[in-house]
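> okay, predicted coordinates and the sequence, questions at the end:
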Amino acid sequence: MEKAFEPRGIEQKWRAQWEQSGCYAPDGEGEPHTIVIPPPNVTGTLHMGHAFQHAIMDAITRHKRMQGRDALWLPGTDHAGIATQMVVERRLEAEGKSRHDLGREPFLQAIWDWKAQSGGTITEQIRRMGNSVDWSRERFTMDETCSRAVTEAFVRLYNNDLIYRGTRLVNWDPQLGTAISDLEVESAEEDGHLWHFRYPLADGSGHLTVATTRPETMLGDTAVAVHPEDERFAHLVGKQVMLPLAERPIPIVADDFVESEFGSGCVKITPAHDFNDYALGLRHDLPQINILTPDARISDAAPAAYVGLDRFEARDRVVADMEALGLLERIDKHKLMVPRGDRTGAVVEPFLTEQWFVRAKPLADRALAAVEDGRMRFVPGNWINTYRHWLENIQDWCISRQIWWGHRVPAWYTPDGQVLVGRDEQEARAAGGIDASVPLSRDEDVFDTWFSSALWPFSTLGWPETTTDLARHYPGDVLVTGFDIIFFWVARMAMMGLHFMDDVPFRDIYITGLVRDADGAKMSKSKGNVIDPLDLVEGIGADELVAKRTAGMMQPRKAKAIEKMTREAYPEGLQATGVDALRFTFCALASTGRDIRFDPKRAEGYRNFCNKIWNAARFVLMQCETEALPEQGQAVTLSAADRWIVSRLQRVETEVAQHFKDYRFDLIAQTLYHFVWHEYCDWYLELAKPALNGRDVAAQRGTRRTLLLVLEAILRLLHPIMPFITEEIWQRIGPLAGKAGDSIMRQPYPEAQPEKIDPEAEGDIEWLQGFIVGIRNIRGEMNLAPALALPVYLRDAAAGDVERVRRMQASITTLARVEPPLFLEASEEAPQAATALLGDMKLLVPMKGLIDTEAELARLDKRVAKAEKELAGLDQRLANPDFAKAPEHVVQGARDRAEQLREDLAALREQRERVAAIA
């Protein structure tokens, strides 16, 4: 093995070999285990959320594969209708063209051409991370198999009266000219105004005052509403007001939706431009007047004076006209939530338009029952409440979009408006009894991307055909996804799976948290705090990182701020960690919380863990390459240390098995890290040296065998999380340990053997560790040289202590660097010494002649003075009211440092007292 662990070359080698060998594909043997990847957008690049979830899915898949399951992790990408169309439209804009210049079919061909050239970026990045997906089964939501499934699903749902075309209120992005989903709307608080208008009563007896944040919508008002128990307006219910500017009477209605305490207690109702008003309008059978065009201009349904104006221009005109009429009561500054399209930034309008809808309630009832009766379970379990709440309050689902890229709705229209649905035009004609002489026009809309994604667990396996894959791998075993798409994807997959396959799409739904930056802020390009996982894997310099984060920013001041923040956080850029260290970091952070704070320094720390494993393997190989496992008939003796590490291995294997069942990857990482670093590397490798260096050949054989077999088991335990380094080392260790096979991933995952648990050996080594740590603490506190062999006296030793000292003296003297311990009788006077406790037994190290007490006191006084000065400065800063206004993480950091200094000072003063007592 090379002296240093260099991950890049190892990763390139094994990634290529694994893919070429076909070992990612299920072999048809064993019980199947299936995961379908949440398909990332074909326009996208790998971000921290992807890398995090993929690390979890790969750990599950590799673990199941090693357990003998026929594991399939099926990859694919989503066509991302709006996002992809925007990418190609922007390319056309740079050439001075639009999609309308090309026409529909040439434009779609341009998108396919773009996908062929640039659309595979994210799949290549997934490959780079070593994810063991079966690339031979890769799917794309627009490929032939998935497209056939989308058409089939629509036709069947339509024929079952679960899809209809109707006019309802939807989220509308006027810049895109299409309906969008709630997930594509980002609402944020912005500064705005609240305009208070007077609506005259139709009988001339006064007026009602209403308040609005969108004055232009008053042109489409069809009522004013008050609370039915509001005595101020009870006598007016059933009467009318004259809608200003439009000069038409509208009724005053009573509805308990109105909050009497808000504003004047009167609310203007615009059913065609507000979701709450729409629902109220249905309850009171109010007209729906759409006063906007698809590009957010005033339509001809409004008074002529406003037709054609942009919505915000119309807003100013309405306010001015109301003021001129003396009907503007006042304008208040007002904070309000403004919905914007996540792709365009345009203000989204509730818009009344004709769309295709799924009747969601019948499908939702079955999906809800599937979690209530345990056929599907959420991990953590509390997420069932989010799922349940949405399904219990579900609305019909708008599945059509007014763009060109996507699955086109398989519907045709006759000249007189009859709707025909079929898998193709011929079937549609047959369904409607329309002969070939009647011209038909194809529906221009495409499906919402979430519609095709809802079919993903079975469309990827060949549905609607009855394929071998579908029969074997549906339903899946686990879905790994984020909490933010429980509504949009998880619930809809459950609805569609139960309807079309009569079974749930997966058994377990493991919900991950959201990866945030080290300070807990959401990662976003606008904040300049995004970390590219491949930058961590490969490493990136500070200048390049700054350039990457500020690329394309139009605001110089903001770019400067991001540069300053980046250089302060990462003055040397990001250190290369390699894939294994990054994956281990993700697993270590995979707690049950909602948010995950990611600090690159933690990944750098786990790079050190890789180095630790590498160096341990080199040590074992040096000991075992010439003489590995004992041959038949050779005498073998196991030391207490050998039996201890084997015993601890059984307990670790038991814990890891349970943590895998519970999806507690943080506990898997924690358990393995502690065992490998602290118990195997720090303790066992040292405890093994006395036997390896001794003259007892049988003991040497026993320790070599234990070194080898435990390390080989460690590699298999770690492999699902750290595949590259474990494969590289296993190729050398496995054959020496008697393992046959071309890859560690085809080896069995370790299972505990309870009969090898040895409480006596565990007790012995725990006692020995206590002895060694006690001596090391004394050495550190008294600033004694590590190589100095210290005299040690033992007082109050029990019979068991005496026996253990006798039996493990070689390990004690070697590892603690002490002379053979001497026992003091109760009547003997103890020397002036530094003391440590091991149970009731005292470890005494005489200090006379070992330290220069005057020099040690001076050293300690200097450290105390330095700590006191720093603490005084911190206390002064924390007491300053201005410092309290600093960012919370800065203030908390100062508090933590002050607390640490107080603890350090207490320890230094105590140590000084001990040294002074010796003097």
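Arrived safely.
> from here on, just use CA atoms for contacts and neighbour counts.
Fine.
> tell me where the stretch 601-750 of the chain has helices.
Ranges of helices in the stretch 601-750 of the chain, per DSSP state H, counting those that start in this stretch, are 640-661, 665-673, 685-693, 697-718, 723-736.
> same check, this time on the stretch 401-550 of the chain
Under DSSP H, counting those that start in this stretch, the stretch 401-550 of the chain gives helices at 425-432, 449-453, 456-459, 468-473, 492-501, 533-538, 542-550.
> any chance of those in JSON lines, plus distance to Ser299 and mean neighbour count?
JSON lines is the format used below for those (distance: least, CA to CA, whole Å; neighbours: other CA atoms under 10 Å):
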{"stretch": "helix 425-432", "distance to Ser299": "34", "mean neighbour count": "16"}
{"stretch": "helix 449-453", "distance to Ser299": "29", "mean neighbour count": "22"}
{"stretch": "helix 456-459", "distance to Ser299": "40", "mean neighbour count": "27"}
{"stretch": "helix 468-473", "distance to Ser299": "50", "mean neighbour count": "16"}
{"stretch": "helix 492-501", "distance to Ser299": "35", "mean neighbour count": "22"}
{"stretch": "helix 533-538", "distance to Ser299": "48", "mean neighbour count": "20"}
{"stretch": "helix 542-550", "distance to Ser299": "41", "mean neighbour count": "17"}
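> before we go on, here's another structure to hold up against the first:
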Amino acid sequence: MIVGCSASLKVPGYSTPVHFGVLISFAYPLDEGGLGEIIVATTRIETMLGDTTIAVHPEDKRYKHLHGRYAIHPFNGRKLKIICDAVLVDPTFGTGAVKITPAHDPNDFEVGKRHNLEFINIFTDDGKINSNGGTQFEGMPKFTARVAVIEALKLIERVLIVLVFFFADNSLYKDTKKNEMSLGICSRSNDVVKPTMKPQWFVNCNTMAKAGVDAVRSKKIEIIPQQYEQDWYRWLENIRDWCVSRQLWWGHRVPAKYVTLEDDQVTDLGSNNERWIVARNESDANLEAKQKYPGKKFQLNQDPDVLDTWFSSGLFPLTVLGWPDDTADLRAFYPGSVLETGLDILFFWVARMVMMGMQLGGDVPFEKVYLHPMIRDAHGRKISKSLGNVIDPLDVINGITLEELLKRLEEGNLDPNELEIAREGKKKDFPDGIPECGTNALRFALISYTSQSDKINLDIKRVVGYRQWCNKLWNAIRFAMVKLGGQYTPPATVVVSQMPPICKWILSVLNKAIGKTVSSLEAYKFTDATSAIYSWWQYQLCDVFIEAIKPYLFNDSQEFESARAACRDALWICQDTGLRLLHPFMPYVREELWQWLPQPKYSCRKGSIMLSEYPSVVKEWAYDNLENGIDMVLDTLNKLRSRRPPTNTNERRPTFALCRSQEIAAIVQCYQYLAVTLSSISSLKLLAESDQTPPDCATAVANKHLSVYLQL
């Protein structure tokens, strides 16, 4: 967390608040009296008890004369060499001189490795000063020691420990200034996290990481979306040794055993790094210990640490197939085909599976990696309990009232301040609760959201919209069932060429929707697939085709019998194919509706839509020229609707079409009846260029060859 300037926070174990957000300056006396002192600044002055050096920038002229010289630690007399480090030191911040505590700061730790410094741990496991911090402070809690160190520096008269020199200023403490700082807080205990060194097990990843990089570069593994390949290269090309041990209660135990010999004087676990034996099992460890210490009595004790979660889960592609045994499943199913996971664990999990799979399994664990976006709230904020914007999928599926949402917050473990923020967040985002949306609508909404790159700003209103769309599809199927009739049996084959134009058109656009959906699924462009399916169902089947065939279905005249039969067949094909096309996205409602549909005579009905064949493009359904003609008419009607004057009546008005080519005139003439059926116009009269434009009309230009006029 970011702490503002000069803030007091309550820390567990302390009766009074602890002061943070300040920069404390103090001086180290130099070992040569004539050189005076060097002033450093820190936000954690208690760590000075473990300082082992002072760093300055090599180009900082203020300290050129001190390069390679020494300062003296005022509490223990330790010599602190003044070194140059251009990586860490910012000469414009503070005094330009930086105290270095390699054992208790990540940046200082790197400085310690670069300059081969001494690492002095001054804290016990429970956060108190140990014997390395000096008898004056030993046993003090860390923040109590912070106050004690400042007071001690104020009392010290700058007396050089090696040679006695006195200065006019009689205190090593200089001043305290406000300074915004970043503070690590434990999410469970609310205690302040202090970096400290612990013996750990590491894995050298250089060889495995290079193999992982090569696998992606050679396209042996494909990362989707491709943009995340650069993250892959950046992480693995700059990889460090992997710390795989954790001091936790639960997990796989580190397979390392410590050998304690009978005549050892020091028997503490890990006191001699040469005594560790890493083996697969107890018998292998015993055998190795006997070979290493022949004729000696010994005892084996396993390291209590457990393996990093990502180490254990990195073995997943192998262990689920029976590895390390050579099982039939491992031979048959390794490597897998596709891994689907969140982009936030591309390195934590995916990279570890690839490295360990190639190292232990001899091949990449999967061929493709599809990374889905991370869900955020409608405002783009990260999902957080303290913000109160956590959305339980079951609440979206089943619906929940605002009162129940607030009650659930109170049953959690938020502190009072966070609870109040969360309550206000819920009231603002869900003033009426969350309406019941169902599983199908939630699935479709999430899939359609994947076009938002790395984030999904989930708005429940959009899920509600898809629930309403599910209702529309349900009504469309019901309409079809009524108009097909209980005696209807779909034909085994359909001759599309003999169908009315509107039937050819709907099958042609369905064919394109199938092609777009299949190609999008194969390319993992799921949003394009949902758009293709939605557009066909909503704008072409429901809005156009069903409305266009109603005159045939509602008219029992023998004159239309042939057209009526063709419309029924086309409607059945659309319902059957459309449901199968939509099934992966909305499986439950599609299964229910598909079971209602009649099946062709003598066909072997599948027990479930899941077992039926997924739609594929049918060459005989393609009517591009006819489709273009009807699409032009539909586009013209849409423009015409926008010209209608606002009125509360559905009054039909005459319309005129000015055609500037014979081809366009033929198309409009052919689909004149369709235009009148699908729009609220009373008639459609064709005009030639020589005809006079009718007065009092609203004009819509469809294209350079066609203009339409709506009588006002």
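That came through fine. These numbers were taken from a predicted model, which means no experiment stands behind them.
> could you report the neighbour count for the equivalent of Arg69 of structure 2 over in structure 1?
With TM-score structural alignment as the criterion, Arg69 of structure 2 lines up with Lys239 in structure 1. Per other CA atoms under 10 Å, the neighbour tally for Lys239 of structure 1 reads 14.
> list the contacts for Lys239 of structure 1?
Contacts here follow CA atoms under 8 Å, 6 or more residues apart in numbering; on that basis Lys239 of structure 1 touches 202, 251-252.
> can you tell me the closest non-neighbouring residue to Tyr488 of structure 2?
Pro598 (7.4 Å; CA to CA, 6 or more residues apart in numbering).
> surely that neighbour is in contact with Thr489?
Yes: between Pro598 of structure 2 and Thr489 there is a contact under CA atoms under 8 Å: 6.4 Å.
> what do these two both touch?
In contact with both Pro598 of structure 2 and Thr489: no residue, using CA under 8 Å, 6+ apart.
> three-state assignment of the aligned residue in structure 2 for Leu286 of structure 1?
When structure 2 is aligned by TM-score structural alignment, Leu286 of structure 1 is paired with Leu117. Put simply, Leu117 of structure 2 is coil when judged by DSSP: H, G, I helix; E, B strand; the rest coil.
> and for Leu117 of structure 2, the neighbour number?
Leu117 of structure 2: 18 neighbours (other CA under 10 Å).
> you'd agree it is up against Gly50?
No: counting by CA under 8 Å, Leu117 of structure 2 stays clear of Gly50, with 11.7 Å between them.
> who touches both of these two?
By CA under 8 Å, 6+ apart, the residues touching both Leu117 of structure 2 and Gly50 are Pro102.
> from Asp624 of structure 2, how far out is Thr530 of structure 2?
Using CA to CA, to the nearest Å, Thr530 of structure 2 is found at 23 Å from Asp624 of structure 2.
> again but with Cys670 of structure 2, I slipped
Cys670 of structure 2 is 16 Å from Asp624 of structure 2, by CA to CA.
> for Asp543 of structure 1, give me its contacts.
So Asp543 of structure 1 contacts Gly573 (CA under 8 Å, 6+ apart).
> what is the longest helix belonging to structure 1 packed up against?
For structure 1, the longest helix by residue count, based on DSSP state H, is helix 888-918. In terms of contacts (3 or more CA pairs under 8 Å, 6 or more residues apart in numbering; DSSP states H and E), helix 888-918 of structure 1 is packed against helix 853-879.
> got the angle between the helix it packs on and helix 888-918?
Relative orientation of helix 853-879 of structure 1 and helix 888-918, computed by axes from the mean of the first three to the mean of the last three CA atoms, to 10 degrees: 160 degrees.
> quick one: helix 853-879 of structure 1 aligns where in structure 2?
The aligned range for helix 853-879 of structure 1 is empty, by TM-score structural alignment.
> chain center to that helix: distance?
Offset of helix 853-879 of structure 1 from its chain centre (CA atoms, centre = their mean, to the nearest Å): 43 Å.
> show me what that helix is packed against.
Counting by 3+ CA pairs under 8 Å, 6+ apart, helix 853-879 of structure 1 packs on helix 888-918.
> got the buried residues for the helix it packs on?
Buried residues in helix 888-918 of structure 1, counted by 16 or more other CA atoms under 10 Å: 891, 894, 898, 901, 904-905, 908, 911-912, 914-915.
> got it, and stretch 203-221 of structure 2?
205-206, 208-209, 211-213, 215-216, 221.
> how about stretch 515-528 of structure 1?
Across stretch 515-528 of structure 1, burial judged by 16+ other CA under 10 Å covers 515-518, 522-523, 528.
> who's in contact with Arg597 of structure 1?
With CA under 8 Å, 6+ apart, Arg597 of structure 1 has these contacts: 515-520, 589.
> which one of those sits closest to Glu856 of structure 1?
Comparing the contacts of Arg597 of structure 1 against Glu856 of structure 1 with CA to CA places Ala518 closest, at 40.2 Å.
> what residue in structure 2 is paired with the closest one?
Checking TM-score structural alignment: Ala518 of structure 1 goes with Ala378.
> sorry, back to before: please name whichever of the helices of the stretch 401-550 of structure 1 is nearest to Pro754 of structure 1.
helix 468-473 (34.0 Å).
> the equivalent of Leu844 of structure 1 over in structure 2: which element?
The alignment partner of Leu844 of structure 1 in structure 2, by TM-score structural alignment, is Tyr709. According to DSSP states H and E, Tyr709 of structure 2 maps onto strand 706-711.
> neighbours of Tyr534 of structure 2, how many?
Other residues near Tyr534 of structure 2 number 18, with proximity taken as other CA under 10 Å.
> just to revisit the earlier point, residues contacting the match of Ala518 of structure 1?
Counted by CA under 8 Å, 6+ apart, Ala378 of structure 2 has contacts 457-460.
> follow-up on the earlier one: so which of the helices of the stretch 401-550 of structure 1 is nearest His334 of structure 1?
Judging these by CA to CA, what sits closest to His334 of structure 1 is helix 542-550, at 33.1 Å.
> ok, back up a step: quick one: the strand holding Tyr709 of structure 2 to chain centroid distance?
51 Å.
> surely Gly476 of structure 1 and Pro505 touch.
Yes: assessed by CA under 8 Å, Gly476 of structure 1 is found in contact with Pro505 at 5.9 Å.
> so for the two, which residue has more residues nearby?
Pro505 (28 against 21).
> the more buried one pairs with which position in structure 2?
By TM-score structural alignment, Pro505 of structure 1 lines up with Pro365.
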